[in-house]
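Asks: quick one: sequence plus predicted model below, questions after.
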Amino acid sequence: MDIDKLKQWFKCNDRVVSILRELIRFNTSNPPGNEHAIAVYIADWLEERGFKTEVQDIEKGRSNVIACIGSGDRIGMILCGHMDVVPAVGTWNYPPFDGTVVGGRLYGRGSCDMKGGIAAMMAAAEFIAKNGLLSNKGLALVFVCDEESKNKGMRGFIKKRLSADAAIIGEPTGLDINTGHRGFVLVSIKAQGVSCHSSQPENGVNAIYIMADVIKEIRGYAKSLSNKVDKYLGKASLSVGTIRGGNKVNIVPDKCEILMERRLLPGETAEDVIRELREWIGEDHRVTIKSYPELKAAVSEPESRLVKDMADVVKGVLGKKPVIKSFPAGCEASFFINYLKIPTIIFGPGSLNQAHKADEWVAINDLIEAAKIYSLISYRYLRR
């Protein structure tokens, strides 16, 4: 590849910025998502640049877009991201769905998490397509819906059984190379009591008191997880996030529920978590435990070919040795590694510290550098 041509192509900030501003103007707050319109927009944009595209409908108003280019029988690289964003709550100084540019930053919901990554991937795809850089393998772009909730988009996409040599998830990593992430499972624990008038509490069973005992045991369980450590992903953990119980102060509550999130290490399952919780809480018929579909932990070893290739490309663009670590949150890498068996890393512009906040932003320079890196790593895998 002509590196000078690459640098010149992305020298103009407007190329990536204009793409991102258009993406931000689609309000894809989840719920409800409404990703169909942006999926159609991206599909049309990529078709104009020579890609074959499919808008995969997941449910009413919610779609993925899958785009491929190249004449080879095999895909060399998949660039992937999610099109939904979290709601724009809080007080904003800049309109959340405008894409305001101020002081080298682009503000807007999804600028960091993760329409910025998508925009950089689209810009890289355009560079490859328009400069005749396709070879004996294809390039695929996969942008999914509902990542911020139940991963309905990814669960629908993996049914396609797409195969490739490598994949990159464009979540915000600050241009560090992230090799994987812990999994997680959401768990509901309910306590059943007996209601009565609060003036005679002895006639009832207070569900909140039952849950208080349960939470005490959960805190012990949480401390014990510090002994569960993966050499790449760190410690297992849990957090109780919500509690609901009681209707009125003069009624002894008969129901109480907590929701907790347990971060999983490789090999751990939802069934393991339920079993461990039962061991700590005990067999109490008044307490029920239910788990929801899990996201499995996923990791590509730092010594893998993909990580080494990416490190070489990143060093060449940024001029410094890249940081290699794990991603704190969960993402689509779980599906690529565990279900499609595709070597996958997480790499994108922006910091996770900016995600889900008011006045979310991404540095424009990060967008441009990410687009260069996506171009170079994709080119390497298209020719291999």
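Replies: Sure thing, it's come through. Residues are numbered from 1 along each chain as shown.

Asks: when you work out contacts or count neighbours from here on, use the C-alpha atoms and nothing else.
Replies: Noted.

Asks: what residues sit buried inside stretch 39-59?
Replies: The neighbour-count check on stretch 39-59 (16 or more other CA atoms under 10 Å) flags 39-47, 50-58 as buried.

Asks: try stretch 298-307
Replies: Buried residues in stretch 298-307, defined by neighbour count with 16+ other CA under 10 Å: A298, V299, S300, E301, P302, L306, V307.

Asks: how long is it from one end to the other?
Replies: This stretch, stretch 298-307, spans 14 Å end to end (CA to CA, to the nearest Å).

Asks: for that stretch, which outside residues touch it?
Replies: Counting by CA atoms under 8 Å, 6 or more residues apart in numbering, stretch 298-307 makes contact with 166, 177, 179-183, 232-233, 266, 308, 324, 333-334, 337-338, 343-345, all of which sit outside it.

Asks: of those residues, keep whichever come out buried.
Replies: 166, 177, 179-183, 232-233, 266, 333-334, 337, 343-345.

Asks: below is structure B, check it against A:
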Amino acid sequence: MEERYENAAVTWTQQFCRINSFLGAGKREAVFLAEKILKESCDATVTVYDADTEEPYIIAEKICENPKFRLLLEGHLDVVSPEGMEHPFYAEIKDGILYGRGSVDMKGGCGSMLAAFVAACQKPLEGDLYLMFSTDEEYAGEEIKKALEKGHLPKVDFALIAEPTNGTMATAHKGEAWIDVEFFGKSAHSSMPHMGKNAIYMATAFLHNLQAYLLEMKKMVHPLYGAPTMSVGTIEGGSTPNVVPPYAKITIDIRYLPGTSSESFLKVLQNLAVLCKTENEDFSAKITKIGEWNDVCTDRESPTFRRIWQAASKAMGKEVGLTVMTGWGEGGFMNLYGIPVVTLGQGKMVCPIVRKNRSMWMKSKKWHWLMNRSSTRCVA
């Protein structure tokens, strides 16, 4: 890419990073900025969807006659909470480093894809090129699903997401599902606990059997994807110490291997409930899947993938390494619609995070990400 577009990528990243796109108003501002840049810089067709909502998204398209290929560049402009950061939206560049919330996850990627899209629009194309920026990835990541369902995006031949992968190309990530397990007992005064049925005790028995199964899960190791996981993320129950709790609930996060599904693990949980019932006839539970986010599993041997990988390696001047992602990304919903997708971006996470309601929140007072893009490194 020409130097002017590399410089534009840095400039546009800095402009995006000065916007507090954790908030709804900031999400709209970021999307409208992208719209302004696109309309001023190229002749693509640009459309903003859900413009008057808390989560707008934008799609640009450059269409040609008789396209031989259709490629989507996709990313998100929303960020996680800036709470605890000092000057999270100053977006200052010091010693070649751009500091700002979201500079890597993933406004740096968005700035780069924006520059690449604009640059491509200046040349004759033999295929259709699409660019989409969402603003709900850190919460639910369902705007890409909405765009495909409503026909705002076609089923393209390939998609690339510029999330940080430290310069390697991720071809897969695990699927994710959330499962509620509710336990139903009977209330009684704690001075006469035998008159009640303690739902927390039921949850404890279930968790005891679940922990035994988790030891077996560690043996289900795939040479490329690792092992599937289950983790109990929340537990609730009871209202006051002097009442036998009639209700309790746990929520389990399941990460299943690419190319599989959550159904086998849902069956495992149901079998554990049956086991608990044989151990205690008063045991009563209900198991419900409350959410699912699809896996990514792109065939590394397909001609389309090889073409994309070779093009990326040529552009970067070296063979791009292949990897898998540990977390979830919007590519999961693309894969659900049969679109091959890879994730390729500079930068990597260097500090642990925790998700809450599909949103990332800081676990430490300052949360740094490092990015190498062109001559500028970004820290968010």
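Replies: Everything's here; your move. Note that the coordinates shown come from a computational prediction; the quantities given were computed from them, not determined experimentally.

Asks: what's the TM between chain one and chain two?
Replies: Scored against TM-score structural alignment, normalised by the length of structure 2, the superposed chains reach a TM-score of 0.84; 357 aligned residues with a CA RMSD of 2.7 Å.

Asks: on that earlier part again, secondary structure and distance to V102 of structure 1 added to the buried residues of stretch 298-307 of structure 1, as JSON lines?
Replies: Formatted as JSON lines, the buried residues of stretch 298-307 of structure 1 follow (DSSP: H, G, I helix; E, B strand; the rest coil; distance: CA to CA, whole Å):
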{"residue": "A298", "secondary structure": "strand", "distance to V102 of structure 1": "37"}
{"residue": "V299", "secondary structure": "strand", "distance to V102 of structure 1": "37"}
{"residue": "S300", "secondary structure": "coil", "distance to V102 of structure 1": "37"}
{"residue": "E301", "secondary structure": "coil", "distance to V102 of structure 1": "39"}
{"residue": "P302", "secondary structure": "coil", "distance to V102 of structure 1": "37"}
{"residue": "L306", "secondary structure": "helix", "distance to V102 of structure 1": "36"}
{"residue": "V307", "secondary structure": "helix", "distance to V102 of structure 1": "34"}
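
Asks: make CSV from those residues and add distance to S239 of structure 1 to it.
Replies: What follows is the buried residues of stretch 298-307 of structure 1, written out as CSV (distance: CA to CA, whole Å):
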residue, distance to S239 of structure 1
A298, 20
V299, 22
S300, 26
E301, 27
P302, 28
L306, 33
V307, 31
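
Asks: pull up the aligned stretch in structure 1 for stretch 166-184 of structure 2.
Replies: The alignment of stretch 166-184 of structure 2 onto structure 1 (TM-score structural alignment) covers residues 174-192.

Asks: for stretch 100-118 of structure 2, same thing?
Replies: By TM-score structural alignment, stretch 100-118 of structure 2 lines up with residues 108-126 in structure 1.

Asks: can you point out the buried residues in stretch 188-204 of structure 1?
Replies: Neighbour counts over stretch 188-204 of structure 1 (16+ other CA under 10 Å) mark S188, I189, K190, A191, Q192, G193, S195, C196, S198, P201, G204 as buried.

Asks: neighbours around the residue lying closest to the second one once chain neighbours are set aside, how many?
Replies: Sequence neighbours aside, I289 is the residue nearest to I189 of structure 1 in space, at 4.6 Å (criterion: CA to CA, 6 or more residues apart in numbering). The number of residues packed near I289 of structure 1 is 15, by other CA atoms under 10 Å.

Asks: now do the contacts for I289 of structure 1.
Replies: V187, S188, I189, K190, I274 are the contacts of I289 of structure 1 under CA under 8 Å, 6+ apart.

Asks: want to throw those residues into TSV with secondary structure?
Replies: Compiled in TSV, those are given as follows (DSSP: H, G, I helix; E, B strand; the rest coil):
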residue	secondary structure
V187	strand
S188	strand
I189	strand
K190	strand
I274	helix
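
Asks: most widely separated two among the residues you listed?
Replies: Across those, the longest distance by CA to CA is 13.2 Å; it joins K190 and I274.

Asks: picking that back up, between the buried residues of stretch 188-204 of structure 1, which is nearest R278 of structure 1?
Replies: Distances from R278 of structure 1 to the buried residues of stretch 188-204 of structure 1, taken by CA to CA, are shortest for I189, at 10.8 Å.

Asks: what's the match for N206 of structure 1 in structure 2?
Replies: Aligning on TM-score structural alignment places N206 of structure 1 opposite N198 in structure 2.

Asks: which residues touch its match?
Replies: Counting by CA under 8 Å, 6+ apart, N198 of structure 2 touches G185, K186, S187, V244, P245, P246, Y247.

Asks: and which of those residues is nearest M230 of structure 2?
Replies: Distances from M230 of structure 2 to the contacts of N198 of structure 2, taken by CA to CA, are shortest for Y247, at 22.6 Å.

Asks: the closest one touches G237, doesn't it?
Replies: Yes. Counting by CA atoms under 8 Å, Y247 of structure 2 does reach G237; the two are 5.7 Å apart.

Asks: compare the two (neighbour count), which wins?
Replies: Y247 (22 against 17).

Asks: quick one: map that one onto structure 1.
Replies: Aligned by TM-score structural alignment, Y247 of structure 2 pairs with K255 of structure 1.

Asks: look up the closest residue to Y5 of structure 2, ignoring the ones flanking it.
Replies: A115 (5.5 Å).

Asks: quick one: contacts for that neighbour?
Replies: Y5, E6, A8, A9.

Asks: at 10 Å instead, please
Replies: By CA atoms under 10 Å, 6 or more residues apart in numbering, the residues touching A115 of structure 2 are 1-2, 4-13, 37-38, 41, 109, 121.

Asks: try E74 of structure 2
Replies: By CA under 10 Å, 6+ apart, the neighbours of E74 of structure 2 are 59, 109-110, 113-114, 130-134, 144, 159-163, 330-331, 343.

Asks: at 6 Å instead, please
Replies: Counting by CA atoms under 6 Å, 6 or more residues apart in numbering, E74 of structure 2 makes contact with L131, M132, F133, I161.

Asks: ok, now K255 of structure 1?
Replies: K255 of structure 1 neighbours (CA under 6 Å, 6+ apart): A191, Q192, G193, A207, G245.

Asks: which ones among those map onto helices?
Replies: A207 (DSSP state H).

Asks: so which of the contacts of K255 of structure 1 is the closest to P87 of structure 1?
Replies: Distances from P87 of structure 1 to the contacts of K255 of structure 1, taken by CA to CA, are shortest for G245, at 26.3 Å.

Asks: that closest one -> structure 2?
Replies: In structure 2, G245 of structure 1 lands on G237 (TM-score structural alignment).

Asks: which residue is the nearest non-sequential neighbour of its match?
Replies: With sequence-adjacent residues excluded and distances taken as CA to CA, 6+ apart, G237 of structure 2 is closest to A248, at 4.0 Å.

Asks: before we move on, which element is that neighbour in?
Replies: In this assignment (DSSP states H and E), A248 of structure 2 forms part of strand 247-256.
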